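**Student:** Have a look; sequence and predicted model below, questions after that.
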Amino acid sequence: MPSVLALTDTQISTWVAAFLLPLFRIIALLSTMPIFGTTLVPRRVRMYAALAITVAIAPSLPPMPPVQALDLSALLLVGEQIIIGAAMGLSLQLFFQAFVIAGQVVAIQMGMGFASMVDPTNGVSVAVIGQFFTMMVTLVFLGMNGHLVVFEVLVESFTTLPVGQAFDAGNIWELVMRLSWVLGASLMLVLPAITALLIVNIAFGVMTKAAPQLNIFSIGFPLILVLGMLILWLSMAEILNQYRPLAVDALQYLRSMVGAR
């Protein structure tokens, strides 16, 4: 008579936890991180990607704590994994938003603040220069395999910050305080361009004071726009040079958040 495979509730809950708990952390990361968490990537694609990543890394993950499906502790573990994944994704969003703010500042200085377009990644209207910076940093991030580094940190986080270990609430507060880093990084990116445009605006102000009959709006606006595009083109090399230390800082912060090496 063939033997019957007998499974206990503990075994079933252990197998389910070994797959579902990492899945929630991965889904939260993919839903909040740049590129994958934008509206350009459909939710179904993100779900399939999260399932594929979970299936691929589940055998190499540390043992998961057994949970009961209808137990309150299971809901707490799921919520904790969502918070960890969302915090990791939002830390990367701050890095990308530094370039968006830099583009907004330059656009206002050169008179292109009114030229806005719908950002397909976030669904809001941003200045054209900010949208250009967003596309640039996205391509550079993918070209430097930044997304692979993020996935490496994600897999390592299950060892350094295993499921069931309490997530330090101070990391959330540190993430909020990191907003000052975003403002400082955005100003550092476009400080030469802002300084040059400020000098141009001061020169036109002096011209208006010296010759009041000069129609500064018909002459100055297109000239400032042309000079602004020229200054932006000349400062692009410096912006790309600043990209590497900012990216390293953002990825190092991501590693320190989860205690990775």
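**Tutor:** Perfect, thanks for sending it.
**Student:** Please count neighbours and contacts with C-alpha atoms only from this point.
**Tutor:** Fine.
**Student:** residues contacting the residue nearest in space to the middle of the chain?
**Tutor:** Nearest to the mean C-alpha position of the chain, by CA atoms, centre = their mean, lies Gln93 at 2.0 Å. Taking CA atoms under 8 Å, 6 or more residues apart in numbering, we find Gln93 in contact with Thr32, Met33, Pro34.
**Student:** In addition, the following structure is provided for comparison:
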Amino acid sequence: MLNLAVLQYPLFFLIMARMAGFIGASPLFSMTAVPRTVKIGLVVFLALWVLPTVQAKVPSPFQQTGLYVGLLVLELVTGLFMGFIATSIFSILNLAGQIIDVQIGFASAELFNPESSFVTGLSGTFFNMIFTLFFLGADGLDGLALTGMDSYKLIPLGQFHLPQTFGLAFEQLMDLITADAVQVAAPVLVALLLTNVTFALLSKAVPQMNVYFSGLPIQLFIGLSVFAASVPAFVSIFHVLFTFLFGQVTAFMQLTG
């Protein structure tokens, strides 16, 4: 395998560029908690694994330097795009967690997460931890690796492009992500909505009652109770999200290849 990589080093570096972009932008792998040596080793391993399956005519890096560099950048962009689509779908749980935190009253408890480099709340962190365990248990890392390897069947080397329908397809994906996030948070949202309606009626019936100070502890208790009761149902939700992630990545690879 190493001898083949040395003999076909121009093709090997192009494959490494796509794998590096995909690993660097994909969920879980992109976390800073994953050591760089692990990421580099995984990129090299995947490139060596994919190399015998890719048959493409590659320009010489010395005689056609500009063309080769352009192809190298295009492959890197291809990998980054694939990882971005997977990470966007993974962000459904963060969005659902933020919706729940705002309704329960945990919005002020948001903290900067150094692993993902953005602000996350308590519910979003919990969702990510549980889904990460489910993802690892369901061989999600193998699925991501195989997706990167099979990408050459859908997006041949140097054939990545954005069609005219890409904007519409991406808009539909964002709509699906938002709708799925609301569905994940729906049990807590409905319970808190009914709680707010109840307190609104009480404020009319008993004007002397301080709804704000009396309602916050009750709203927090109801929200956490419904959230805890909904945890067993998250397993089925995670299964659907798991399938949806790989399905959308494959669909966008078909669209751009």
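**Tutor:** Nice, thanks for sending it over. Predicted, not measured: the structure shown is a model, and the values here were computed from it.
**Student:** sorry, back to before: out of the contacts of Gln93 of the first structure, which is nearest to Ala260 of the first structure?
**Tutor:** Lowest distance from Ala260 of the first structure to these (CA to CA) belongs to Met33, with 18.1 Å.
**Student:** element containing the corresponding residue of the first structure for Val231 of the second structure, please.
**Tutor:** Superposed on the first structure with TM-score structural alignment, Val231 of the second structure falls opposite Met236. Using DSSP states H and E, Met236 of the first structure maps to helix 216-258.
**Student:** for Val119 of the second structure, same thing?
**Tutor:** Val119 of the second structure is part of strand 118-120 when elements are defined by DSSP H and E.
**Student:** Kindly provide the distance from Val206 of the first structure to Val200 of the first structure.
**Tutor:** In this view, Val206 of the first structure and Val200 of the first structure are 10 Å apart by CA to CA, to the nearest Å.
**Student:** Repeat that for Leu90 of the first structure.
**Tutor:** Per CA to CA, Leu90 of the first structure is found 37 Å from Val200 of the first structure.
**Student:** what about the aligned partner of Asp249 of the first structure in the second structure, how many neighbours?
**Tutor:** Matched across to the second structure, Asp249 of the first structure falls on Phe244, judged by TM-score structural alignment. A count of nearby residues for Phe244 of the second structure, using other CA atoms under 10 Å, gives 15.
**Student:** Against Ser91 of the second structure, how distant is Phe244 of the second structure?
**Tutor:** Using CA to CA, we find Phe244 of the second structure at a distance of 13 Å from Ser91 of the second structure.
**Student:** same deal with Trp49 of the second structure?
**Tutor:** Taking CA to CA, one finds Trp49 of the second structure at 29 Å from Ser91 of the second structure.
**Student:** more crowded one of those two?
**Tutor:** Per other CA under 10 Å, whichever of Trp49 of the second structure and Ser91 has more neighbours is Ser91, with 18 against 12.
**Student:** aligned partner of the more buried one in the first structure?
**Tutor:** Using TM-score structural alignment, the partner of Ser91 of the second structure in the first structure is Gln97.
**Student:** ok, its match - contacts?
**Tutor:** Val182.
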